[in-house]
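J.: Show me the folded form of this:
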Amino acid sequence: MSLENKVIVVTGGGSGMGRDACLALARAGARVVLGNRNAQAGADVVEEIVAAGGKALFRVTDVSRPADCEALVALAMERYGRVDGAFNNAGLQREFNDVHETPDADFSDVIDINLKGVLYMMKYEAAAMLRSGGGSIVNNASIFGLKAMPKTAYYVAAKHGIVGATRAAALDYATRGIRINAICPGPIKTPSFDRVTGGDEHMYDDGVPMHRIGRPHEVSAALLWLLSAQSSYVTGTTLSVDGGMSAE
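T.: Presented below is the predicted three-dimensional model:
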């Protein structure tokens, strides 16, 4: 699944699935344009890619701000002259609460970053890809973009929204050379997962048919396929990387 010299924009690339994706993309030959809110984490990933002989750029990016999204895509266009692919991965989750006990700020933060951030990024990526001759966009939804979990209504709403936006946008560009898909990871070993579980890798094993959590590289493998020409007839779909959870 070579992505040699392809220009790929990644949000939330400083840790977890985003970090692994950036490193995997660089190994596949892509030029990575990374956005992340934490400047040091983003710079560290770029340094690691460059040290291994790859090419990468970084810009501090808060995807809840349209101007930041526009600027990240503009950086790719200015430095590399095109955008061939994107992984809209930035996201967050707040505390577990019933709806009536959820702080208003949690509603706003999660919808602004997880859902509106994906919409903003798609807007500017699609415009750049139309100028570049097409491309592939992959949005990071979640298993909870396909099913629900108690005490996370705000998060489930955002992730369902990503799935719906992916399908609708895929129809907008189906004849214009831009494919848009979503991946729906189940529980994946990331710093965010560790914060929820306290580092217990087996807390959710009983809820996964494969009886284990996933690893970031397993998400990256699906991402690379969706960004590559091998998935050239795939658009508007969701690819579950969840150990079988969505089959239940």
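J.: From now on I want contacts and neighbour counts done on CA atoms only, so please keep to that.
T.: OK.
J.: What residue in the chain is the furthest from its centre?
T.: Taking C-alpha atoms, centre = their mean, the residue of the chain most remote from its mean C-alpha position is H100, at 29.2 Å.
J.: you'd agree that residue is in a helix?
T.: Yes: per DSSP: H, G, I helix; E, B strand; the rest coil, H100 lies within a helix segment.
J.: any idea how far it is from R94?
T.: 15 Å (C-alpha to C-alpha, to the nearest Å).
J.: same check, this time on F87
T.: When distance is defined by C-alpha to C-alpha, F87 is 22 Å away from R94.
J.: Neighbour count for the two, which is higher?
T.: Using other C-alpha atoms under 10 Å as the criterion, F87 and R94 rank with F87 on top: 30 against 16.
J.: got a list of contacts for the host helix or strand of the more buried one?
T.: In the assignment (DSSP states H and E), F87 maps to strand 85-88. Applying C-alpha atoms under 8 Å, 6 or more residues apart in numbering, the contact partners of strand 85-88 are 6-12, 118, 121, 125, 135-140, 223, 227.
J.: cutoff 7 Å now
T.: 7-11, 118, 135-140, 227 (C-alpha atoms under 7 Å, 6 or more residues apart in numbering).
J.: how about the helices in this protein?
T.: For the chain, the helices defined by DSSP state H occupy 16-27, 39-51, 66-80, 104-110, 117-132, 153-172, 191-197, 216-227.
J.: Could you also give me the structure for this second sequence? I'd like to compare it with the first:
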Amino acid sequence: MFNIKDKVIVITGGTGILGGAFIKAIAEAGGKVIILGRNAEVGREREQEVKQTGGEALFIAADVLQPEDLERACEQILATYGRIDALVNAAGGNVAEAVIGPDQDVFSVNIEALKQVFDLNLYGTVLPTTIFGRHMVNNGGTIINISSMAAQTAITRVLGYSMAKAAIDNYTRWMAVELANRYGDKIRMNAIAPGFFVTKQNRHLLTTPNGGYTTRGEAVIRSTPYKRFGEPEELNGALIWLLSDASKFVSGEVICVDGGFSVFSGV
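T.: I've put the predicted structure just below:
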């Protein structure tokens, strides 16, 4: 039921921290992993890492906000493998200028920075879906988006990111219904909502240079019943489940992998 061997799986944001964990998990499970990202050096390194362990991988430099990049990547994938079985929309993140400081006037936010975050997270998911998803219609497939705890409840400071991830949840549910109405059970869409994982974008917000917690990091730990941050590999079980036939009757769901953060009242 959990077999994804030989499935052709596209991962956007494949040069990020979570994307790196996804690549390794898919390759170890026998999937053919297509790595999309802007950092060519990291992308090629990850491609070679998979190949050195006997897996199959292909890196294609692409920006998820550039349709021409995605169309070119799609053509290359189809020319190489003849099909696309799954898409993991892992591209996303925050922008420093869009973070609202505790002493900042909330009526004087950086609108352009908010738009930038919104574009990266929402349209960086919608565009790959429109381009790669259409090639799943005949053979079937599954699409996985990346949500966030910021979409589940109000988290201070990260306004643009929160709005974008809330939109991801809505898009996931809306698209799941529309896909089912048009194609039956051929194409599924779900999302994974990670709890707090330390990434390049949030490291300075959660941890200190000496490895301790910032005030914000301490608040997160207090609000997480597991009392720790997540490890990227801890998302892989949900990922493989959603990619495989083990979840073939699951669509429109947002799966929280968060150490209990989303269900904890703080009391």
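J.: Tell me how the two chains score on TM-score.
T.: After superposition, the two chains reach a TM-score (TM-score structural alignment, normalised by the length of the first structure) of 0.94; 247 aligned residues with a C-alpha RMSD of 1.6 Å.
J.: what residues are up against the most centrally placed residue in the second structure?
T.: Nearest to the mean C-alpha position of the second structure, by C-alpha atoms, centre = their mean, lies A90 at 2.7 Å. Neighbouring residues of A90 of the second structure by C-alpha under 7 Å, 6+ apart: 11-13, 19, 145-146.
J.: List the contacts of V64 of the second structure.
T.: By C-alpha under 7 Å, 6+ apart, V64 of the second structure lies in contact with 70, 124, 127-128.
J.: Make a PyMOL selection of the buried ones in those.
T.: Buried residues among the contacts of V64 of the second structure (16 or more other C-alpha atoms under 10 Å), as a PyMOL selection:
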select buried, resi 70+124+127+128
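J.: before we move on, the earlier item: which among the contacts of strand 85-88 of the first structure gets closest to I180 of the first structure?
T.: Nearest to I180 of the first structure among the contacts of strand 85-88 of the first structure, counting by C-alpha to C-alpha, is I137 at 4.7 Å.
J.: where's that closest one relative to K116 of the first structure, distance?
T.: For I137 of the first structure, the distance to K116 of the first structure (C-alpha to C-alpha) stands at 16 Å.
J.: Mind checking which of those two has more residues around it?
T.: Between I137 of the first structure and K116, counted using other C-alpha under 10 Å, I137 has the larger neighbour count: 29 against 20.
J.: What lines up with the more buried one in the second structure?
T.: Under the alignment (TM-score structural alignment), I137 of the first structure pairs with I143 in the second structure.
J.: List the contacts of that match.
T.: 86-88, 188-190.
J.: what's the lengthiest strand in the first structure packed up against?
T.: What stands out as the longest strand in the first structure, according to DSSP state E, is strand 178-185. If contacts are counted by 3 or more C-alpha pairs under 7 Å, 6 or more residues apart in numbering; DSSP states H and E, strand 178-185 of the first structure sits against strand 135-140, helix 153-172, strand 238-241.
J.: how does it look with 6 Å?
T.: With contacts taken as 3 or more C-alpha pairs under 6 Å, 6 or more residues apart in numbering; DSSP states H and E, strand 178-185 of the first structure sits against strand 135-140, strand 238-241.
J.: Residue in the first structure paired with R203 of the second structure?
T.: Per TM-score structural alignment, R203 of the second structure is aligned with D194.
J.: Number of residues surrounding its match?
T.: With other C-alpha under 10 Å as criterion, D194 of the first structure counts 13.
J.: separation between the closest residue to it other than its chain neighbours and L72 of the first structure?
T.: The shortest distance from D194 of the first structure to any non-neighbouring residue, by C-alpha to C-alpha, 6 or more residues apart in numbering, is to D200 (7.0 Å). Distance, D200 of the first structure to L72 of the first structure, using C-alpha to C-alpha: 35 Å.
J.: Alright, that wraps it up for me.
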